[in-house]
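Asker: take a look and give me a structure for this.
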Amino acid sequence: MWREGVDIRILESNKRMIDVKVCWQGKDFFLTCVYGEPVQSERGDFWEKLSRIGLDRNHAWMLTGDFNELVDPSEKLGGAVRRDSSCREFRQMLTSCGLWEIKHIGYQYSWFGNRNDELVQCRLDRTVANSAWIELFPQAQTTYLQKICSDHSPLINSLMGMNWKSWAGFKYDKRWVHREGFTDLMARFWSQTAANTESSMMEKIASCRKEISQWKRRCKPSSAVRIQELQFRIDAATRQIPFNPQLLKDLRKELNHEYYQEEQFWSQKSRVTWFNEGDKNTKFFHATTKNRRAQNRIQKLIDDDGNEWLTDAQLGKVAEAYFRKLFASEDIGYQSIHEAQDLIKQGIRVVIGNGASTNIWKDPWISSKPAKGVLSTRMLPQGLHHSALNLSFVKDLIVDQGREWNLELLRSLFPEEVVSSISQIRLGACNTKDCFAWDYSLDGQYSVKSGYWVQMQVIRQERGIREVLQPSLSPIYHQIWSSDNPPKIQHFLWRCVSNCLSVAGNLYHRHLARDGACARCPNHVESVNHLLFTCSFARLVWAISPIPAPPGGEWTNFIYQNMYSLLISNQLYPYLGGISKVAPWLLWRLWKSRNDLIFKGKEVHAQEVVKRAIEDMEEWSMRQEKLSKPPPAPISGNRRAKWSPPHSSWVKCNVDGAWSKESLRCGIGWILRDHENQVLWLGARTLPMTSKALEVEIEGFRWAVLSLIRLNYRRIIFESDSQQTLNLIRGDMVNSHFSPIIQDIQQLLQRFEEVKLSFTFREGNGVTDRIAKESLSFQNYDPKLYSVLPDWVKSYVEAENCI
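Answerer: Okay, here's the model as predicted:
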């Protein structure tokens, strides 16, 4: 019956399914051919059976056939409307088994019928598979054929397709930081490249990648070999006589560390952050990565003429043509702008360059989130009132070549709060243009992620779209989400309080199980509260655990009261210390032991439950301690921590800024020295408070450049301890918040004969730091230049020269 080279072993056969194991071309997988229950009320038993098979099936698995069910009501055309709740059991089965639809082509409404002379079409036939199968056959696809002799479309499942071009890109692995020699390697590399001002940042990063690749080939930092070696050593330690429990504990601790490194790798690779810390679910991360990789592959594209394109080059051309046509459509553009008006108004802000294109009264340029125009003026005399109305653009409020505000004019026109908001804005210059920035990102660039966050967390909250269905459980939820537990446990506790656990009582209530009784207490319905607190087994676990009996001596019949008592146990029993943190882990282990009994027939004793809960808690605490430790510091000798003089015929200007959230002002300063360490000039200045610390660093740099142009120096090294400022000026970074100022600095630097930009650590910029902080004590905003060293900075200069 089967083709030569195909080995089929039938595992189960009945009127609803044929379950077989297939070996084909050296690949093994499970295949289940399905004919779903025609009677809707009886389908739950079949979905439950498939779910139980799926829980024990860890290898590649494919299901195909007539499931007689819809994933959601959109898979039906005509006839009576299906409720979404009627499809829920089928979706839950697919989710619990980790099944995903593979690529389907053709007309997907695979069944048709005549109901009261009305055509009804449904998608009842499909092929689904788990991530292991999808990885085994990444090019698989299912084709719907024509309905000729049947009311169903036949399905043809093709397992093989075109071979994809393989590529190997460089990916950073967080585990490397904990491998011996890696941090020292990085410290040496960057200290050697710090003095290289000719290479761009991208060239340095490319060189760094090559260094890491060579280190990987030498040291082989993968955790797999280490884990296998530790497993053998632990097995030997369990049979060693005399028994050494401390050795066993140390080995397990080391193994947990390697498991954690492996988990970090798959967590990073899967791009799932929900299980960030404390969950040894590497299998979950692995499956997610494989599924994402399979889903992200574009197998083919069909152009407007119906032609199929398969190769990489062809796919790129089809996609480019599609989006070029899409974005050329004015209708799409206008519709998108109209729909996004509220979102844009909430986050957009004009960054003032020369102020020539920004209307004082209408455009959003002062304040933020949302920015707005000027809405009010002072009560003005009749003569000034007419003049104020003639002011239209921000440029009319600016003096000193567009770099300073006309404070006298501002104070005469606007209230004090408006003057304060305006004076905090640092201007570009007359030769720079106004631009737009997005206030909800650090770099001022709009992203879909930030836009979605604003829509959901700001705009929606302001509109007050909220419905209260029951008394607030906020105190319990707050205790859950603020508890010192991994996200897995926090989510589990939330499910307990929300009654979202699939205990027998809930399954019976939703017609997913025939019996709602507890497996250990047949006379009681298994609710969440019964499972975790009032079941005879649960009571025994709590009795032998370190957690004292609840107030009154017994757990109540109310899940909220019991959960709240547990969550504040560290407050009720402060003498317990850290052991009070075991309570959530006991709940988790009660749930796990119940599942072991139901699905594996494995009975776990109460003492074992308590022991494993304590081990889980200790392992989590150990991981938290490891994460809280600061990363190893680079070798101190590699850190350039002192000021060095320039070469002859050059001068060096160090710049810095001082900024604090609590202060109403900020300070900037610079000092100019020659190759003999002689101080030529220094400048100090107070500015109105700015919204960002980086803005102070940039403004300090610009003032130093302007000052040295006026002092007629030609060959200058500008040195700063702000790497971001230097990257922005070089053009290695873009930040819309500061674009006009950066543009002004770049144009000013062209006036020098020769300029170099240099980075130094904070320890090498101590004098300028002292100047910037001293400027905070100035009583006005007037800039101060010194050709003779002030007494308050002499000791700092002398100390720096002696290093």
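Asker: going forward, measure contacts between C-alpha atoms and count neighbours the same way
Answerer: Noted.
Asker: centre-most residue in this protein?
Answerer: residue 273 (6.4 Å; Cα atoms, centre = their mean).
Asker: skip the chain neighbours and tell me the closest residue to residue 89.
Answerer: Closest residue to residue 89 apart from its sequence neighbours, by Cα to Cα, 6 or more residues apart in numbering: residue 44 at 6.8 Å.
Asker: helix or strand: which one has that neighbour?
Answerer: Per DSSP states H and E: residue 44 is located in helix 43-55.
Asker: just the buried residues of that helix, please?
Answerer: Neighbour counts over helix 43-55 (16 or more other Cα atoms under 10 Å) mark 43-44, 46-48, 50-51, 54 as buried.
Asker: next up, for comparison:
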Amino acid sequence: MKVHPHHGLMRSLKWDLAEAYREEEQYWKLRSKEKLLSEGDRNTKFFHGSVQRRRVQNRILSLFDDNEAEQFAEGSKGEIAVEYFRKMFTSSNPSLISEALEGMLPRVTENTFPRRPINKELMMDLNLKVSSLITAHGEWNVLKLNELVPPCDVTHIRFFPPEVSVADKSVWAYTKDGNYSVKSGNWVLTREADLMEVIPADLQAANKTKERVWKVSTSPKIRIFLWRVLSGALAVAVCLRRHGLNINPVCQLCNGSNETISHVLFDCHLAHNVWSITGLPLWSHGSPISIAERVDHLLNLMEKQDVDKEWREAIPWLLWGIWKARNSTLYAANTNSPYFVVATALADTKEWLQQNILSQQGTVLRNQRQMVGEKLWTKPAFGKIKCNIHTSWIKDSCHVGGAWIARNHAGDAIFHTRDAFLPMFNRLAAELHGILWCLRGLRDIHIVSCELWSDCGAAIDALRRPEVYPKYRSQLLKIQQVIRVMREVSFHLSSPKANALAREIACSVTRDGRFTSYLARGGPAWLHNRIEDERRGRR
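Answerer: From the prediction side, this is the model:
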């Protein structure tokens, strides 16, 4: 009996097998967190080996307890870790609050590590709620605040008006929305551990060199390669032995010394010949300096104007070329000439720089095309009113001045105003206060439909996504209440140049000390010519 193959079934089975291989590869790729190999290659074995190496590297074999006894059991190691963090976050119950405040400077920071206000009292009331610090008129109870927290924190708290309609609840201080996340908790613990850790001087220098690597003008994959060089994360013999692999530590190319990263990139005969061809001023052959010092020296050479530009720019590609040549010799049995490595590095450098220049020029042209309609002030649609607003905030003194100017579809100024506000803690709070003041002013003069344009992107974002800005909830709710009684209000982001007139009027408050508020028809006389130029669309 002759059996004919079922081609459709065979194709289906081959497809299922290929899909299973792909899923297995993707699984181990995700577990290994390796991103340097291209997707689609059959690298399952490599990814699986990477996972095993990471497990060996990250495993904590033992911990020392309080009696300096080394513990290997999993339960004992867990108890030591729990006790360590319990002590770290447990109060020592100081008898005087001055002990806790000793060495602290009264400073309010906005973008650094957040903290709760310092409590003056020795005994803390755990049932104290925010609502108990608010008066019947919806304002902060300043006397109560001064009893509980230092003056610097009272000032900070008063910059954010309370919202009595919101019920008290517990919040996590290290996320914008106040909800706890594992990521933020890990960040807090890591930062606390970093602050307590004493970093050696050589490691600090290596970290600074790593920071410089990310600013090198080269391909992103070469930046990652340089970072791995400084981190000791290349698959050379010494590093692999450190991770538990029992292999020969001697360099397989020259058989002269142990295969370290420094040896492969600088001291091996191939690398030594490459650097000799370049003629760059390096250290003497075989000098006992660290890999971080050598990379730092090369980065310094790239910044020296007296070194030939062609060689300076090719330094990252020379390192990359030496590493690729080493791999092709070991794993593909290729013979690599140092002259070929140098020529390839120079050609790759030239090509990348040319393509990078073209890419940057294209980006600039695209940005210019996109900004053509935003750069200058334009008239609103027929029957619409366009209101440009700006809030001038001085960082050092926290002085705030605001102004807005409203114009119709013909470009004629119909109203403008300015005012000085109470000091604000940051620009966003000042901008939101200015927008609330503007909306109330428009409502009072019976303008219930308008376009509001501001050059503060954070303020526009807060109005569109109020849930991301819980600290400004009170101001945002007041703005929403005013909008509800108006007919139609839309918010738009303006370029600084298109918002220049409102900026000039607002800056006259903080710059020239013009604190007298007023509301007037038309535009200010001293800006008449500029208003007319914008109305006529003059450049």
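Asker: what does the superposition give as a TM-score?
Answerer: Here the TM-score for the pair of chains, by TM-score structural alignment, normalised by the length of the second structure, is 0.65; 453 aligned residues with a Cα RMSD of 5.1 Å.
Asker: and residue 650 of the first structure, how many neighbours?
Answerer: 17 (other Cα atoms under 10 Å).
Asker: please verify my assumption that it contacts residue 716.
Answerer: Yes - judged on Cα atoms under 8 Å, residue 650 of the first structure makes contact with residue 716 at a distance of 5.8 Å.
Asker: please enumerate the strands of the second structure.
Answerer: 63-64, 70-71, 386-393, 400-407, 413-421, 449-454, 488-493, 518-521 (DSSP state E).
Asker: dump those strands to TSV, plus mean neighbour count and distance to residue 242 of the second structure.
Answerer: Formatted as TSV, the strands of the second structure follow (neighbours: other Cα atoms under 10 Å; distance: least, Cα to Cα, whole Å):
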stretch	mean neighbour count	distance to residue 242 of the second structure
strand 63-64	16	20
strand 70-71	14	21
strand 386-393	27	56
strand 400-407	28	60
strand 413-421	21	63
strand 449-454	21	58
strand 488-493	14	55
strand 518-521	12	74
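Asker: returning to that earlier point: quick one, what contacts the closest residue to the residue nearest to the centre of the first structure other than its chain neighbours?
Answerer: Nearest in space to residue 273 of the first structure, with sequence neighbours left out and distances taken as Cα to Cα, 6+ apart, is residue 267 at 7.1 Å. By Cα atoms under 8 Å, 6 or more residues apart in numbering, the residues touching residue 267 of the first structure are 273, 275-276, 282, 285.
Asker: and those residues, which of them are buried?
Answerer: 275, 282, 285.
Asker: any idea how far the last one is from residue 786 of the first structure?
Answerer: From residue 285 of the first structure over to residue 786 of the first structure the distance is 62 Å, taken as Cα to Cα, to the nearest Å.
Asker: sorry, back to before: what span of the second structure lines up against the helix holding residue 44 of the first structure?
Answerer: On the second structure, no counterpart of helix 43-55 of the first structure exists by TM-score structural alignment.
Asker: okay, the residue nearest to residue 89 of the first structure and residue 62 of the first structure: tell me how far apart.
Answerer: 20 Å.
Asker: next one: residue 267 of the first structure
Answerer: 26 Å.
Asker: mind checking what residue 802 of the first structure lines up with in the second structure?
Answerer: Using TM-score structural alignment, residue 802 of the first structure pairs with residue 536 in the second structure.
Asker: show me what contacts its match?
Answerer: Here residue 536 of the second structure is in contact with residue 411 (Cα under 8 Å, 6+ apart).
Asker: residue 378 of the second structure versus that one, what's the distance?
Answerer: For residue 536 of the second structure relative to residue 378 of the second structure (Cα to Cα), the value is 10 Å.
Asker: cool, residue 342 of the second structure as well?
Answerer: 56 Å.
Asker: one more: residue 86 of the second structure?
Answerer: 61 Å.
Asker: which of those two has more neighbours?
Answerer: residue 378 (16 against 11).
Asker: contacting residues around the more buried one?
Answerer: So residue 378 of the second structure contacts 534, 537 (Cα under 8 Å, 6+ apart).
Asker: thinking again about what came up before, and of the buried ones among the contacts of residue 267 of the first structure, the nearest to residue 446 of the first structure?
Answerer: residue 275 (27.8 Å; Cα to Cα).
Asker: quick one: contacts for the closest one?
Answerer: So, once contact is read as Cα under 8 Å, 6+ apart, residue 275 of the first structure ends up touching 267, 486-488.
Asker: cutoff 7 Å now
Answerer: 487-488 (Cα atoms under 7 Å, 6 or more residues apart in numbering).
Asker: can you check the one 10 residues further on too?
Answerer: Contact partners of residue 285 of the first structure, counting by Cα under 7 Å, 6+ apart, are 266-267, 270.
Asker: residue 173 of the second structure now?
Answerer: Counted by Cα under 7 Å, 6+ apart, residue 173 of the second structure has contacts residue 114.
Asker: that one and residue 161 of the second structure: what is the separation?
Answerer: 18 Å.
Asker: neighbours of the residue nearest to residue 688 of the first structure when sequence neighbours are not counted, just the number please.
Answerer: Among residues not flanking residue 688 of the first structure along the chain, residue 665 sits closest, at 4.8 Å (Cα to Cα, 6+ apart). For residue 665 of the first structure, the count of nearby residues is 20 (other Cα under 10 Å).
Asker: how near is the corresponding residue of the second structure for residue 537 of the first structure to residue 313 of the second structure?
Answerer: Here residue 537 of the first structure is matched to residue 270 in the second structure, going by TM-score structural alignment. Counting by Cα to Cα, the separation of residue 270 of the second structure from residue 313 of the second structure is 21 Å.
Asker: so residue 272 of the second structure makes contact with residue 264?
Answerer: No - contact between residue 272 of the second structure and residue 264 fails when scored by Cα atoms under 7 Å: they sit 9.3 Å apart.
Asker: these two - which one has more neighbours?
Answerer: Higher neighbour count among residue 272 of the second structure and residue 264: residue 264, with 22 against 18, using other Cα under 10 Å.
Asker: residue contacts, the nearest residue in space to that one that is not next to it in sequence?
Answerer: Spatial nearest neighbour of residue 264 of the second structure, chain neighbours left out: residue 271 (6.8 Å); criterion: Cα to Cα, 6+ apart. By Cα under 7 Å, 6+ apart, the contact set of residue 271 of the second structure is 264-265, 322.
Asker: now, which of those sits nearest residue 235 of the second structure?
Answerer: residue 264 (10.8 Å).
Asker: so what does residue 208 of the second structure match up with in the first structure?
Answerer: In the first structure, residue 208 of the second structure lands on residue 478 (TM-score structural alignment).
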